[in-house]
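Peer 1: Got a predicted model here, sequence first, then my questions.
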Amino acid sequence: MFTTLAHPKPTSAEARAALLEDPGFGRVFTDHMVTVKWTPEAGWHEAQVRAREPFQLDPAAAVLHYAQEIFEGLKAYRTGNAGVALFRPEENARRFARSAERMAMPVVPEALFLEAVEALVRIDKDWIPDGEGSLYLRPFMFANEPFLGVRPAGEYIFCVIACPVGAYFKGGAKPVTVWATDQYSRAAPGGTGAAKCGGNYAASLLAQAEATRNGCDQVVFLDAAQHRWVEELGGMNVFFVFDDGSIQTPPLSGTILAGVTRESIIALARAQGRKVTEAPYDFDTWKADAASGRLRETFACGTAAVIAAIGEIRFPGGSFKIADGQDGPATLALRQELTAIQRGNAPDPYGWRRAVEGV
């Protein structure tokens, strides 16, 4: 289905090697991108693999005024057998479809989503770093119809770009400090909290700036109605590990993003014999359980960082630490098992790895 257009000036092997020495996260991009257009008359059409370049948008493009935009994030890994694999991309495709439906946008068929992602991985395979690095893939869709009127747009572009990334944390994973905001909310019932749309992240930036001012790495949001129940971080789900080995995470009630990493951790923890509960957890209980020692670990999870221990929570008027503020055994075990499956260093009984053919 995809037409490949020759890149007029691809990055040389020497220049690429220099960039891959320290790509950071989201700063270096590969040579190509995938684009597919949609209109009511033609449906999905004009599927191309082509040189990465800026879009030309009309100033009245709907995305610039009414924020019809969604995105995903997933990774391609070099595996032990010299191949390349994606981690549960079907789940990203399904979440992308749910986000599209919530934002009144056309649904990208799962097969088209997967074909687009794999086409980009194949043509830019040399950009996948070795070692702890990976290729971060960003599928996204936006409304490009030029009009000024509040209604769903009639034209869309689906695109996939990629960037090589190193380890999320310099010097290895380390516990993070989070700021619990009592002023800002990420999402409310009936809103777009369960959709992966740019507006949710834009709304979190002021709270993230507040967290930074208070010396924290991330912000954790409470529910919008009571500012009582712990929901999620700005871009990560959160888990709590108790002294009896059980694990709890907030339920997916429509205000929390259904993370692919979150779902994977629940499956792995249960396979380890741990009791996992999806139930509300309020902020005051979080403080009390940390003080009493009942709560032994707290960690956040997402595609970028995989699993990050939370060592300290700060809030207006105080702070508290989780145990000794270090990685706990459950956090370490789950991170090691998950990353081993992702990279092909361990058996995959769940069928989560998807090999990219032709790489």
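Peer 2: Cool, got the structure. Numbers count the residues shown, from 1 in each chain.

Peer 1: Only C-alpha atoms from now on, for both contacts and neighbour counts.
Peer 2: Fine.

Peer 1: So what's the gap between stretch 250-268 and the chain middle?
Peer 2: Its chain's average C-alpha position is 12 Å from that of stretch 250-268, according to Cα atoms, centre = their mean, to the nearest Å.

Peer 1: For it, give me every contacting residue.
Peer 2: Outside stretch 250-268, the residues within contact range by Cα atoms under 8 Å, 6 or more residues apart in numbering are 88, 91-92, 95, 187-196, 230-232, 236-239, 276, 278-281, 301-303, 306, 334, 338.

Peer 1: rerun that using 6 Å as the cut-off
Peer 2: Residues outside stretch 250-268 that contact it (Cα atoms under 6 Å, 6 or more residues apart in numbering): 187, 188, 189, 193, 194, 278, 279, 280, 302.

Peer 1: any chance you could map the helices in the stretch 101-250 of the chain?
Peer 2: For the stretch 101-250 of the chain, the helices defined by DSSP state H, counting those that start in this stretch occupy 110-123, 198-213.

Peer 1: could I get those as TSV with distance to residue 357 and mean neighbour count?
Peer 2: Compiled in TSV, the helices of the stretch 101-250 of the chain are given as follows (distance: least, Cα to Cα, whole Å; neighbours: other Cα atoms under 10 Å):
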stretch	distance to residue 357	mean neighbour count
helix 110-123	8	20
helix 198-213	31	17
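
Peer 1: second one coming, line it up with the first:
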Amino acid sequence: MALHIEKIAKSRISEVDFNNLQFGHEFTDHMFECDFEDGEWQNPVIKPYQPILFDPSAKVFHYGQAVFEGMKAYKDDDDKIWLFRPEQNQERINISAERLDMPSFPKDLFFEGLTTLLKIDSEWIQKGEGNSLYIRPFIIATEHGISASASNRYKFMIICSPVQAYYAGEVRVVIADKYSRSANGGVGYAKAAGNYAGSFYPARLAREKGFQQVVWTDSCTHEYLEEAGVMNVFFRINNTLLTAPTSDRILDGITRKSIIQFLESEGIDIEVRPIKVTEIVEAARKGELLEMFGAGTAAVVSPILGFSHQGENFELPKVENSYASFIKKSITAIQQNKAEDKFGWRYEVK
């Protein structure tokens, strides 16, 4: 099927202050859109970024059939545009869609829409340290009617937002012992919109106590550590990094799997295994817990300075030449085409 392109009459780029961007609040001139009707995806179009009209009974509003991805595009000093492991995002949005009984989106159309959109809005991808274009593909249910069943109509879209280096400030976390992000047999491994909605309330309770985020634990016993906020989480005990294995409760993060592969290539000890809360608390008491950090698309790596568990607070030591800073510097250099990509992660938009 042919991709139709409608270009904006006048770009809004001159209205944007690229030196003072609030994450995810400014959007590029165009967006990609495609509809699923009569059992197939059809009418792919790139058109000016604009509001979209839905029936109030659209099933996305009532039954939460919505999945999404997060990606970034970078521009190097030669004005070449690079993506980071985009095939992983394409595969994962369809894994998420399947779990919510939504149709998969074709790989060739995903890449045609994405790369064409990036080339049309290439001026929005700013060069320079920390600058990138955040990309949000998503699928939502659009059939009207409030019968409790899967939709038979959907909309796939890609919107893009220029961003600067993500800095979360000083982060301290609470280890969850009541609320859960996901459960066995649930949708935790999918990037389903409802996963994030359910996490906001516990996160607010944590902020009210002076913490910035929640480290989630397993829903059955709250004995095992899983994720940090909306990121995968790593722990450094002495010179070994630990992270939990993926499961139907834990998102298979692309940054997470990249960090694991990178560390293995560097000969740094990393263990992917279940991690007990008591193990981390005991390591902190002994002074052996040297680092904690989250890993995800927005920040790549976000250091955690301290944590609380059942009212007991722990501060982590300040470590010179931290693993977190080494990983972030190394991964971002690959993403921005400033270092050799021996893994084949970069994807050039031509």
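Peer 2: Nice, thanks for sending it over. Computed from a predicted structure; not experimentally measured.

Peer 1: Kindly provide the TM-score of these chains.
Peer 2: The TM-score (TM-score structural alignment, normalised by the length of the second structure) is 0.96; 348 aligned residues with a Cα RMSD of 1.5 Å.

Peer 1: Give me the buried subset of the contacts of stretch 250-268 of the first structure.
Peer 2: The neighbour-count test (16 or more other Cα atoms under 10 Å) marks 187, 193, 194, 280, 302 as buried among those.

Peer 1: Filter these down to the ones in strands?
Peer 2: Per DSSP state E, strands hold the following members of those: residue 302.

Peer 1: about what we covered before: to residue 165 of the first structure, which of the helices of the stretch 101-250 of the first structure lies closest?
Peer 2: Of all these, helix 110-123 sits nearest to residue 165 of the first structure, with 14.0 Å by Cα to Cα.

Peer 1: Now do the closest one: which range of the second structure does it align onto?
Peer 2: Across the second structure, the stretch matching helix 110-123 of the first structure (TM-score structural alignment) is residues 107-120.

Peer 1: The matching stretch vs the first structure, average offset?
Peer 2: Per the superposition on the first structure, stretch 107-120 of the second structure and its aligned residues are separated by 1.6 Å on average (mean Cα distance after the TM-score superposition for the first structure).

Peer 1: three-state assignment of the equivalent of residue 258 of the second structure over in the first structure?
Peer 2: With TM-score structural alignment as the criterion, residue 258 of the second structure lines up with residue 264 in the first structure. What DSSP: H, G, I helix; E, B strand; the rest coil gives for residue 264 of the first structure is helix.

Peer 1: Residue 264 of the first structure: neighbouring residues, count only.
Peer 2: 15 (other Cα atoms under 10 Å).

Peer 1: How about residue 158 of the first structure?
Peer 2: Considering only other Cα under 10 Å, residue 158 of the first structure is surrounded by 23 other residues.

Peer 1: What residues does the aligned partner of it in the second structure make contact with?
Peer 2: Matched across to the second structure, residue 158 of the first structure falls on residue 156, judged by TM-score structural alignment. Going by Cα under 6 Å, 6+ apart, residue 156 of the second structure touches 33, 34, 138, 139.

Peer 1: wait, the first one sits on residue 45?
Peer 2: Going back to what we said before, that points to residue 33 of the second structure. Yes. Using Cα atoms under 6 Å, residue 33 of the second structure makes contact with residue 45 at a distance of 5.4 Å.

Peer 1: These two: which has the busier surroundings?
Peer 2: residue 33 (22 against 19).

Peer 1: How about the secondary structure of that one?
Peer 2: strand.

Peer 1: And the strands in the stretch 151-300 of the second structure?
Peer 2: 154-163, 172-175, 213-217, 225-228, 231-237, 240-243, 270-272, 289-296, 300-304 (DSSP state E, counting those that start in this stretch).
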